[in-house]
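Asker: No sequence on hand, only this structure:
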């Protein structure tokens, strides 16, 4: 496990923006007191990180490299049609998340049941993943598969809101970058182990599952559900239930929560406008990052001729690269601030994506090299984005603001799928979709650059 001991670095200045009636001093004091530990406890961090490890069952196996590749195969319909239907299903899921995530996050704060809702949403995802076993390779089962993937995305995002909100409970302001990077890295490493099990156990037939009716993939969904269910348990036992400032706010009804959310956003705009701009910028570039994962396996198979087994082998290598880079860059996040990490990662992603596009005729070696380069930058961008926001959230509003973080991301979740589809339509070939994803990343970078580097101003 990465060393989480406190580094010998200057203390941060309490230069946080005021938000929702909370002073900067209150925010910093709460961050190192009631909202989180005075020092980083490795046992707690490990338990928290194991949720990320288990979540690879949904991120890597379901949405990226196995089930969606299975669902967009020829057994379910003609090429191009099933990919588009997958995009529309995910767009519908994104709309639900955009409408509900900030309110569900807010209500988990005020109810003092953040961990409870993490558990509920996690195990709904576990059940939906297990239900994917019933999706047989036939066009009549396509909509069942799409429904399960879309619903899984909704509840996974709700779980992620509460999980991200726990970041301030398990870290300190001086270790938050490394703790966040450790969590993301655990997710990638967990993906490696689970993908190895899926590849050798089911694709290569080590476990003796018959290679008919899609059984290798379908049984892998059962194993993935068990995997997530088991590794989600430690955080539920080790991390105390949230009892901070947010739990002391007056509880209101569901629809009244939207009115409260509107007032809080208006106050945020008045008092911490660059936080709002960051939410908008991150929404765009995070959708580009999601596009890299959502369409990565599909492109590997349809453009570069990867077999299902080769897609999984690439996925394992990709997770190794992403996991190592994310854990390593966490220390730079703490020392340099999150914004430089995000900017550098986005530039690296844009360059790597363009290489995939312009060199696609070079065959699989191009996807292996440039595709792995993409993975080198995805994790650090995701982790640093989370820590940028976590450092400036006022105490007691973690669930609400991370819900808003999810909402802004999902509010534009149509961007990457839409741009992917538009460029494929214009270019007449699937590899043109890469340009659509690159464009989304470039727009996100352009929106991020004017945002003040609040993280740098936190340091003395």
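Answerer: Sure thing, it's come through. Note that the structure is predicted; figures quoted are calculated from it, not measured.

Asker: okay, CA-based contacts and neighbour counts for the rest of this
Answerer: Noted.

Asker: And the most centrally placed residue in the chain, how far from residue 177?
Answerer: Centroid-nearest residue in the chain: residue 382, 6.8 Å away (criterion: C-alpha atoms, centre = their mean). Plainly put, residue 382 is 11 Å away from residue 177 if you go by C-alpha to C-alpha, to the nearest Å.

Asker: now do residue 242
Answerer: On the measure of C-alpha to C-alpha, residue 242 and residue 177 end up 21 Å apart.

Asker: hang on, the earlier thing: how about the residue nearest to the centre of the chain, what does it touch?
Answerer: Counting by C-alpha atoms under 8 Å, 6 or more residues apart in numbering, residue 382 touches 184, 286, 289.

Asker: Which ones among those lie within helices?
Answerer: If you go by DSSP state H, those have 184, 286, 289 in helices.

Asker: circling back: now whichever strand or helix holds the residue nearest to the centre of the chain: buried residues?
Answerer: Secondary structure assigned from DSSP states H and E places residue 382 in helix 364-390. Residues 366-368, 370-390 are the ones in helix 364-390 that count as buried (16 or more other C-alpha atoms under 10 Å).

Asker: Next: stretch 434-452.
Answerer: 434-442, 444-445, 447-448, 451.

Asker: thinking again about what came up before, looking at residue 242 and residue 177, which is more packed in?
Answerer: Between residue 242 and residue 177, residue 177 has the larger neighbour count (other C-alpha atoms under 10 Å), namely 31 against 24.

Asker: Surely residue 445 and residue 281 touch.
Answerer: Yes: the pair residue 445 / residue 281 is scored as a contact, 7.3 Å apart, by C-alpha atoms under 8 Å.

Asker: Identify each buried residue in the helix or strand where residue 423 lies, please.
Answerer: Per DSSP H and E: residue 423 is located in helix 415-427. By 16+ other C-alpha under 10 Å, the buried positions in helix 415-427 come out as 415, 416, 417, 418, 419, 420, 421, 422, 423, 424.

Asker: take the one below as the second:
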């Protein structure tokens, strides 16, 4: 009973942070910057890139610190509160550049919180049910999309897109509380002494990098993760902009599109968890990345709203499955005594995946004479990252599945 409460409380954090992701990164902030404030897509791209690159290099260090002290929750709570604070402040400012600065800080807190949330997965679940527990968290995350859109939309309809920012911060806090209250740190077997300090942590990270051959497939997976997340992060950042400018979706139509797609994402995340436990997480992840390639092609050739709406369920299923399989695969192959550090590198490979957004911004800017066609070309450019990631992922050994 206690384990079920912990898993549910842990998954509630996925629900909570998705409220931030859907309302800020995907929907209202992107349109507030590019439509309400008249900013170019490249401004949003570069801001996100700077924020996530800074986070990416900090995560392995902080992850190693958390290993040394066997602590996850203080970092999770602290970074989440940073995100909540600056998300709320976004609702009070009136200039483009201040908005971009506050967003960069809020996003950094959000991204850092996720890595400590991910670290808790192998501590609250067993080797044989990583996929199902991960799938539960992802499914709750997509329920968070429903809840976040439904709760925040009335504020945006009445006060405009910026009016969505403060309610998003408040709901993020409220739905995070079960995780803060009921999930506890557990002793991590193999953690080193606390006395070594920062120099010892630097040595620990250096040893992990120099001894990468001891961890079969780990660094290949991180490189593949870096590549395919370039495509996925870009999709989530600019889907509302693409829908608004290319497909002529109104905010209400975008809202319905996200609700429609999210139902399939929630179902896909649960089903993919069971599939991963049945056929293996690597095979599941490879199939998912293949579906992403098909999705990008379909988006680029969609010339009416009806076709774009049909793509929604496919993109939802692939998105949910990607998070489930990626997190479960890493939980399988990460050494127990280095989980925090390895999940930090997992965050590094994911949060440094900002080549895609910068490429998108550059394509849209440089091909401006082509009009709306430039957005379709930008979508097709994401295939490069997906195909390269899939090629490297093929060389990652499939981890053995527990029979217990």
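Answerer: That came through fine. Computed from a predicted model, the values in this text were never measured in an experiment.

Asker: Let me see the TM-score of these two.
Answerer: For this chain pair, the superposition-based TM-score is 0.93 by TM-score structural alignment, normalised by the length of structure 2; 399 aligned residues with a C-alpha RMSD of 2.0 Å.

Asker: and residue 411 of structure 1, what does it touch?
Answerer: Counted by C-alpha under 8 Å, 6+ apart, residue 411 of structure 1 has contacts 94, 95, 98, 283.

Asker: How about the alignment partner in structure 2 of residue 176 of structure 1: what's its closest non-neighbour residue?
Answerer: Matched by TM-score structural alignment, residue 176 of structure 1 corresponds to residue 130 in structure 2. Counting by C-alpha to C-alpha, 6 or more residues apart in numbering, residue 130 of structure 2 lies nearest to residue 328, which is 5.6 Å off, once chain neighbours are set aside.

Asker: thought the one you found was touching residue 129?
Answerer: No: counting by C-alpha under 8 Å, no contact exists between residue 328 of structure 2 and residue 129, whose distance comes to 9.1 Å.

Asker: helix/strand/coil for residue 396 of structure 2?
Answerer: Under DSSP: H, G, I helix; E, B strand; the rest coil, residue 396 of structure 2 falls in the coil class.

Asker: What's it aligned with over in structure 1?
Answerer: Here residue 396 of structure 2 is matched to residue 451 in structure 1, going by TM-score structural alignment.

Asker: what's around the residue lying closest to its match once chain neighbours are set aside, how many residues?
Answerer: Ranked by C-alpha to C-alpha, 6+ apart and with sequence neighbours excluded, the top spatial neighbour of residue 451 of structure 1 is residue 274, at 5.8 Å. Other residues within reach of residue 274 of structure 1, judged by other C-alpha under 10 Å, total 19.

Asker: Could you say which helix or strand holds residue 274 of structure 1?
Answerer: Using DSSP H and E, residue 274 of structure 1 falls in helix 273-302.

Asker: Double-check residue 334 of structure 2 against residue 342; I have them as touching.
Answerer: Yes: counting by C-alpha under 8 Å, residue 342 is a contact partner of residue 334 of structure 2 at 6.4 Å.

Asker: more crowded one of those two?
Answerer: residue 342 (28 against 20).

Asker: What is the equivalent residue in structure 1 for that one?
Answerer: That one, residue 342 of structure 2, aligns with residue 401 by TM-score structural alignment.

Asker: can you pull the buried residues of the helix or strand hosting that match?
Answerer: Under the criterion of DSSP H and E, residue 401 of structure 1 resides in helix 398-411. Within helix 398-411 of structure 1, the residues that count as buried by 16+ other C-alpha under 10 Å are 398-411.

Asker: Now do residue 113 of structure 2 against residue 208 of structure 2, distance only.
Answerer: For residue 113 of structure 2, the distance to residue 208 of structure 2 (C-alpha to C-alpha) stands at 23 Å.

Asker: Comparing these two, which shows the higher neighbour count?
Answerer: residue 113 (25 against 16).

Asker: and the more buried one, what does it touch?
Answerer: By C-alpha under 8 Å, 6+ apart, the neighbours of residue 113 of structure 2 are 75, 76, 77, 78, 79, 80.

Asker: Quickly find the element holding it.
Answerer: Per DSSP H and E, residue 113 of structure 2 falls inside helix 96-119.

Asker: same check, this time on residue 4 of structure 2
Answerer: Per DSSP H and E, residue 4 of structure 2 falls inside helix 2-20.

Asker: What is the mean deviation of that helix from its aligned residues in structure 1?
Answerer: Its matched residues in structure 1 lie on average 1.3 Å from helix 2-20 of structure 2 after superposition (mean C-alpha distance after the TM-score superposition for structure 1).
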